[in-house]
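**Student:** Sequence and predicted model, in that order:
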Amino acid sequence: MNFLAHLHIAEHTETSFVGNFLGDFVKGNPIGQFDVDIVQGIRLHRFVDSYTDQHQLVKLAKPLFAADLRRYAPIALDMFWDHFLAKHWSQFHDLSLGDFCRQAQLQIELESSREINAFPEHFKKISTLVWQERWLESYQKIENIQYALARMSLRSVRMAPLALTGETLVKHYQRLSEIFFELYADLLDKTAAYVTGRG
């Protein structure tokens, strides 16, 4: 799951928006680095990533990618899940996607203003771009997911093949869509159980 799903799950579980957004930018044990609510959000983010990567449905999706692209499948799939969530947002939330994004931005700004510890510079940069360029709303179009993957592939020579994964997402769009609905419903249940201590 990518930024949009993590923020939706933050609201679904009534946990920190900042923590759930911050998960990819913090290494090691977050205890002592941030407020306890943010730490809980970071841990939930990590649970989501781990649970998703190991999910049987995701294991079924990975072979849809060519053998030489399979190592990049988790990144491409994370982007695709956010695309499908954005595209079918009205099935998961009463607010419009735009209104939710504005609400999430305000919540993150509020939580950030209360945190006395400094956030990673890369997180602050990406967070600014997400809201200024309306990344989450742009996820509604698969072409923007392909563009994002192509941009990510430019980070290093090793990441170059990532640019080709967008073609797989389009080719197997229907099958991946079917997987998403089952996967995300299960994930919403599991994250609620995780936060309440039942998972």
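**Tutor:** Okay, I see it.
**Student:** Please make it C-alpha for all contacts and neighbour counts, starting now.
**Tutor:** Noted.
**Student:** List the buried residues for the lengthiest helix in the chain?
**Tutor:** With secondary structure taken from DSSP state H, the chain has its longest helix at helix 173-196. For helix 173-196, the neighbour count (16 or more other Cα atoms under 10 Å) marks 176-177, 179-180, 183-184, 187-188, 190-192, 195 as buried.
**Student:** What of stretch 24-39?
**Tutor:** So stretch 24-39, judged by 16+ other Cα under 10 Å, has buried residues 30, 34-35, 38-39.
**Student:** to the chain's geometric centre, what's the distance from it?
**Tutor:** In terms of Cα atoms, centre = their mean, to the nearest Å, the centre of stretch 24-39 is found 18 Å from the chain centre.
**Student:** For that stretch, which outside residues touch it?
**Tutor:** 15-20, 42, 115-117, 120, 122-123 (Cα atoms under 8 Å, 6 or more residues apart in numbering).
**Student:** Pick the one among the buried residues of helix 173-196 closest to residue 159.
**Tutor:** residue 176 (22.6 Å; Cα to Cα).
**Student:** Quick check: closest non-adjacent residue to residue 9.
**Tutor:** Excluding the flanking residues, the one nearest residue 9 by Cα to Cα, 6 or more residues apart in numbering is residue 188, at 7.0 Å.
**Student:** got another, please set it beside the one above:
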Amino acid sequence: MNYLAHLYFSDPEPLAWSGSLMGDFVKGAVPAALPDELSRHVKLHRHIDHLTQTSELFQISCRRLDPRFRFARSVLVDVFYDHFLACRWDEYSDQPLADFSQDVYRGLQSCYPYLSPGLQQQLPRMIQYDWLTSYRKVETVQKVLQHLEERIQHKIPLAAGFSQLELWRAELETDSIAFMLEAQQVTTAWKQIH
């Protein structure tokens, strides 16, 4: 659910944004019919997901959280990191987050025929509730966790995971800053060879 981070690391154009989000919806082989740039960013999404699974910095954040959340700790950290990215956006980009978000929404709409059915279904809500900009608000983090808890097949109390943000906020935010540096280096290197 770290949509904002995936969008931040993608190239700033509609097909790239579309691919960076479709990585959560396209399973298995990337369809050959997709435009090259969209396909490339589905693969970049997967590369970033692999980084989060293997990064020691990311794992440090996961280990901070209560063990009762088990495998869902990585989901919680993904959501928390997007919150921190939104809060600190001005340190990462010259473009205001609200403007970036509107550019992304317009770009996704322009690529609508290429979007996976799941993303097509989600896009109107994403725009209506301005998901990307709203990640700055802790209330949004609570809502996202509640929504994920309702969707998830394994009954993990994700909504209760919000307490971990309150408990570990300073440490998690410091972790996220270090992780963003690592992810920037990894994605830049990946883009140079793909």
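**Tutor:** Arrived safely, thanks for sending. These numbers were taken from a predicted model, which means no experiment stands behind them.
**Student:** Need the TM-score from the superposition.
**Tutor:** Taking TM-score structural alignment, normalised by the length of structure 2 as the basis, the two superposed chains have a TM-score of 0.92; 194 aligned residues with a Cα RMSD of 2.0 Å.
**Student:** so how far does the longest helix of structure 1 sit from its counterpart in structure 2?
**Tutor:** Overlaying structure 2 shows helix 173-196 of structure 1 at a mean distance of 0.6 Å from the equivalent residues (mean Cα distance after the TM-score superposition for structure 1).
**Student:** That helix aligns to what range in structure 2?
**Tutor:** Aligned by TM-score structural alignment, helix 173-196 of structure 1 corresponds to residues 169-192 of structure 2.
**Student:** How far does the matching stretch sit from its chain's centre?
**Tutor:** 13 Å.
**Student:** Which residues are in contact with residue 154 of structure 1?
**Tutor:** Counting by Cα under 8 Å, 6+ apart, residue 154 of structure 1 has contacts residue 160.
**Student:** Any idea how many residues pack against the counterpart of residue 46 of structure 2 in structure 1?
**Tutor:** With TM-score structural alignment as the criterion, residue 46 of structure 2 lines up with residue 46 in structure 1. Here the number of neighbours of residue 46 of structure 1 (other Cα atoms under 10 Å) works out to 15.
**Student:** Distance check, residue 46 of structure 1 against residue 30 of structure 1.
**Tutor:** As judged by Cα to Cα, to the nearest Å, residue 46 of structure 1 and residue 30 of structure 1 stand 11 Å apart.
**Student:** Residue in structure 1 paired with residue 136 of structure 2?
**Tutor:** Looks like residue 136 of structure 2 aligns to residue 140 there (TM-score structural alignment).
**Student:** Structure 2: helices as residue ranges?
**Tutor:** Under DSSP H, structure 2 gives helices at 3-9, 14-22, 36-54, 56-64, 73-87, 89-92, 97-110, 117-128, 131-134, 138-151, 162-193.
**Student:** Highest mean neighbour count out of these?
**Tutor:** Among the helices of structure 2, the stretch with the highest mean neighbour count (mean count of other Cα atoms under 10 Å) is helix 14-22, at a mean of 27.
**Student:** Superpose on structure 1 and give me the mean offset of that helix.
**Tutor:** Mean deviation of helix 14-22 of structure 2 relative to structure 1 after superposition (mean Cα distance after the TM-score superposition for structure 1): 2.5 Å.
**Student:** Other residues contacting that helix?
**Tutor:** Contacts of helix 14-22 of structure 2 (Cα under 8 Å, 6+ apart): 3, 6-7, 10-11, 35, 37-42, 44-45, 104, 107-108, 110-111, 115-116, 119.
**Student:** hmm, 6 Å instead?
**Tutor:** Helix 14-22 of structure 2 is contacted by residues 6-7, 10, 37-38, 41-42, 45, 107-108 when judged by Cα atoms under 6 Å, 6 or more residues apart in numbering.
**Student:** No more questions from me, cheers.
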